[in-house]
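> quick one: sequence and predicted model below, then my questions.
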Amino acid sequence: MRVLLSTYGTRGDVEPLVALAVRLQALGAEVRMCAPPDEEFARRLAGVDVRLFPVGPPVRSMMSGTSLPSAAKLFRSRNELVDAQFDVLPAAVEGCDALVVAGLAQIAARSVAEAAGIRYVYTSYAAVNLPSPHHAPPPRPGWPEPETDDNRTRWEVDAQLVNAQYAETLNGHRASLGLPPVDNVRDHVYSEQPWLAADPVLGRWPRTPGLDVVQTGAWGLPDERPLPAGLSAFLDAGAPPVYVGFGSLRPAPDIARRAVDEVRAQGHRVLVSRGWADLDMADEQDDCLTIGEVSHQSLFPRVAAVVHHGGAGTTLTAARAGVPQVVVPLQVADNPYWASRVAALDIGAALDGPTLTDDSLTLAFKTALAPGTRARAKALGAGIRSDGAEVAARLLVEAIG
């Protein structure tokens, strides 16, 4: 059995599919993956014996700017990515029995699977990405926000915006494959039975008529890498520090500094993760350490709290470690959703977007560092599953078989 996996995005988009690939291999499948051509992704896939079919431009270079590209540039780059997918996916899927994709950017994938006559599975990493009257669509860079608070209307407008972006390009390629046009690109990509690779304790799917969602649990692998000696020594030298990191995103220049200042003001040591923004604290003192990429699974159980951007993977790992969180959502994709979940579950604090006030920051840290918050976070962490990728792999093998 052969399976092609496909996504386009940062590490948070790629790593869950790596977990699925490893679990599929354990069941005897041969796995390939379409992903961005960044060197770190190539190394990661080579390390688990998965062949990479690179698609599109490197993601890290696209994320290097301090602001988003213009709406016109985003429009062009999105359609160029669709063209690139139609160039690469047909050869990548040759001989495969199934195509599993993650993310709305996989516009070409269902058409390629349809032309090849193989099973297609769309996956989301957060419930907020799938249409439901229980929540609004996530913010999409470069697209206007609807001027209404009604969720059903907002989802209707979202479908119209997706069509305006992709319909002409997609249907042009479908015609060349001898396939009929689609009139709702978003729902075509999502399919009638999408999978939700999210933990049901953190982000359960709200049952919605007309959409048969299969929630498998989040996809991840154990990461037992030991911590670097310098970091271990810092942890051993005092009370648990507060971790501050924004992953692959680039926060406003003052956010990391203000977070560090607030942590210190409340009497805690601090760890700053460089991330893709290459954050660093120029005035680094004995109570502050800047670190590179490390195992969050090994680190988070040893910190007092985790300050982050609201990425699905960071939210999950911090929750599983049983530590409080302070989420500073950068208004991208599912970041605000995970911030709202942390607040709703009372396992930390969520700031209202990336704009901080001194009072809101102080209150957020006091809330997260309170003994009651830690107790709730620890109790919730005990209920989070770690078998989502295995569940998904078995479902796929059974469906193909």
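Now that the structure is in, tell me what you want to look at. As the structure is a computational prediction, the values presented were derived from the model and not from experiment.
> make it CA atoms for all contacts and neighbour counts henceforth
OK.
> helix or strand next in line after the strand or helix carrying Ala349, which one?
Using DSSP states H and E, Ala349 falls within strand 348-350. Later in the chain than strand 348-350, the nearest helix or strand by DSSP H and E is helix 358-368.
> report how many residues lie close to Ala319.
Counted with other Cα atoms under 10 Å, residues neighbouring Ala319 total 28.
> do the same with Leu99
Neighbour tally, Leu99, other Cα under 10 Å: 26.
> and Ala19, by the same measure?
21.
> relative to Pro209, how far out is it?
30 Å (Cα to Cα, to the nearest Å).
> alongside the first one, take a look at this:
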Amino acid sequence: MRVLLSTVGTRGEVQPVVAVATRLRSSGHEAVVCAPPDFRAWVESLGIPFVPVGPELRGTAEQGERVLPTPEQRRQMIDGTVAAQFAAVAAGADGCDAVVGGGALAIAAHSVAEHRGIGYVYASFCPITLPSRHHAPPVFGILGEKQPDGTVDNATLWAEDARRWNLMWGEAVNSRRAELGLAPVADVRDHVFTARPWLAADPTLAPWPDANDPDVFQSGAWILPDDRPLDPELEAFLNAGEPPVYLGFGSIAAPGDITSNVVEAARALGRRTIVSRGWADLAPVDGAPDCLAIGEVNQQALFPRVAAVVHHGGAGTTTAAAAAGTPQVLVPQVYDQFYFAGRVEELGIGSAHRDGGSLHAALAGALGPEVATTARALASAVRTDGATTAARRLVEMTRIA
């Protein structure tokens, strides 16, 4: 069996599909990953065939004032990404028995699978992104949108969400479908998500709100095992004192003052700081020895050794910190990060820092003994077999078909 795993996003979307690809390969099957070119060298170093799609994304995390595109620029961007996806996914699907679309921006995957007459699965990495009467749709948070205040019912909000999807993607998607001889789709979101989506999120950390819903298959988070050792300089820093605070925003943009605020709060609480540069190129505010800047790191090895993880609230980092049993402080910026900030607070494994709040207070709360005890207890409930479960189900699905 050969499977194409397609995603358009940053590390938080790419790493999970790579985890499933490695599980498929280890069980004797073939897998191909289609993702932005930023990840080509890494994926190919794992022995996985790679098909690039679209432009490099790293520049989108650079600091600075965000300039919103004009309506015409947005239309051109949409047409461009849809065309690039249809071409790349079609190339990657050669010889495949199924296509997996990972994340909401994998717009072309279902249409290509339909054209090839092969299986298709849509996978979400956060429950709030899937329609449900139990919650409202997420907002992207980059255009000034506000979180729902509960005055409008969820069914109405999801209907509005479907209309936005059609306005944004409908014309471009149906134009490409027509070129393939496929009928137009009336509801782009439902076409992408299907009536039976998969939820690649941990059931304890991010459960589907209706456990008896037969239409959503929750596999558990797709975690890629990592056995890389920590850098000697980082090891020496960890061994030189009490567990430090970790700060990292991964592959997204970060507030311009986040580093100075976290270092200041950590110092006030008697803690050192590790700053992960990430795509935003975060750096220490001074040359003091209580702060160390690092590059890409094995979170599975590092997180159990820090006192708290301060981050943006992406699904991957939130799950890694939860699995490590380490308290968290989430500073959400966009989309599903607001959901994970709420869940961390609800579960008592950390706190959220929102506009107008005190980062010092959020970090002090996360470093409290009760939070540490709760975080350690929850760690044992976080599943690590999600990618294996998903790979097994893909094989079974293809055999039945």
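Nice, thanks for sending it over. These figures come from a predicted structure and were not determined experimentally.
> where does the strand holding Ala349 of structure 1 end up in structure 2?
Using TM-score structural alignment, strand 348-350 of structure 1 lines up with residues 350-352 of structure 2.
> report the mean deviation for the matching stretch after fitting onto structure 1.
With mean Cα distance after the TM-score superposition for structure 1, stretch 350-352 of structure 2 departs from structure 1 by a mean of 0.6 Å once superposed.
> which position in structure 1 aligns with Ala315 of structure 2?
Using TM-score structural alignment, Ala315 of structure 2 lines up with Ala312 in structure 1.
> so who does its match touch?
Gly12, Tyr125, Ala126, Asp334, Asn335, Trp338 (Cα atoms under 8 Å, 6 or more residues apart in numbering).
> and which of those residues is nearest to Pro226 of structure 1?
Proximity of the contacts of Ala312 of structure 1 to Pro226 of structure 1 (Cα to Cα) peaks at Gly12, which lies at 21.0 Å.
> how close does the residue nearest to that closest one when sequence neighbours are not counted get to Arg2 of structure 1?
Spatial nearest neighbour of Gly12 of structure 1, chain neighbours left out: Gly313 (6.2 Å); criterion: Cα to Cα, 6 or more residues apart in numbering. Separation of Gly313 of structure 1 from Arg2 of structure 1 (Cα to Cα): 27 Å.
> same question, Val55 of structure 1
Counting by Cα to Cα, the gap from Val55 of structure 1 to Arg2 of structure 1 is 19 Å.
> could you do Tyr8 of structure 1 as well?
For Tyr8 of structure 1, the distance to Arg2 of structure 1 - Cα to Cα - is 20 Å.
> measure stretch 267-287 of structure 1 end to end?
Span of stretch 267-287 of structure 1 from end to end, Cα to Cα: 10 Å.
> actually, stretch 322-338 of structure 2.
16 Å.
> all strands for the stretch 201-350 of structure 1, in order.
214-215, 242-244, 270-273, 288-291, 305-308, 325-327, 348-350 (DSSP state E, counting those that start in this stretch).
> for Ala364 of structure 1, which of those strands is the nearest?
Here strand 348-350 is closest among the strands of the stretch 201-350 of structure 1 (Cα to Cα), at 5.2 Å.
> give me the contact list for the closest one.
Contacts for strand 348-350 of structure 1 (Cα under 8 Å, 6+ apart): 324-329, 339-340, 342-343, 364-365, 367-368, 373, 377.
> for whichever residue in structure 1 pairs up with Val275 of structure 2, give its distance to Leu231 of structure 1.
Structural alignment (TM-score structural alignment) places Val275 of structure 2 against Val272 in structure 1. Separation of Val272 of structure 1 from Leu231 of structure 1 (Cα to Cα): 11 Å.
> among the two, which residue is more densely surrounded?
Val272 (25 against 17).
> hang on, that one packs against Asp278?
No - using Cα atoms under 8 Å, Val272 of structure 1 is not in contact with Asp278, being 10.1 Å away.
> quick check: neighbours shared by the two?
Counting by Cα under 8 Å, 6+ apart, nothing touches both Val272 of structure 1 and Asp278.
> returning to what we had before: just the buried ones from the contacts of Ala312 of structure 1?
Tyr125, Ala126, Asp334, Asn335, Trp338 (16 or more other Cα atoms under 10 Å).
> picking that back up, of Val55 and Arg2 of structure 1, give the one with the bigger neighbour count.
Between Val55 of structure 1 and Arg2, counting by other Cα under 10 Å, Val55 is the more crowded of the two (24 against 17).
> so how far is Pro36 of structure 2 from the alignment partner in structure 2 of the more buried one?
Aligned by TM-score structural alignment, Val55 of structure 1 pairs with Val53 of structure 2. For Val53 of structure 2, the distance to Pro36 of structure 2 (Cα to Cα) stands at 5 Å.
> ok, the counterpart of Pro240 of structure 1 in structure 2 - contacts?
In structure 2, the residue paired with Pro240 of structure 1 according to TM-score structural alignment is Pro243. Contacts for Pro243 of structure 2 (Cα under 8 Å, 6+ apart) come out as Arg271, Arg272, Arg305, Val306, Ala307.
> in this structure Ile107 of structure 1 contacts Leu170, no?
Yes - contact criterion Cα under 8 Å: Ile107 of structure 1 and Leu170 qualify, at 7.3 Å.
> who has more neighbours out of those two?
More neighbours surround Ile107 than the other of Ile107 of structure 1 and Leu170, with 26 against 21 (other Cα under 10 Å).
> the more buried one sits in which helix or strand?
Counting by DSSP H and E, Ile107 of structure 1 is part of no helix or strand.
> matching residues in structure 1 for stretch 365-381 of structure 2?
Against structure 1, stretch 365-381 of structure 2 falls on residues 367-383 (TM-score structural alignment).
> how about residues contacting the matching stretch?
Residues external to stretch 367-383 of structure 1 that are found in contact with it (Cα under 8 Å, 6+ apart): 201, 304-305, 319-326, 346-349.
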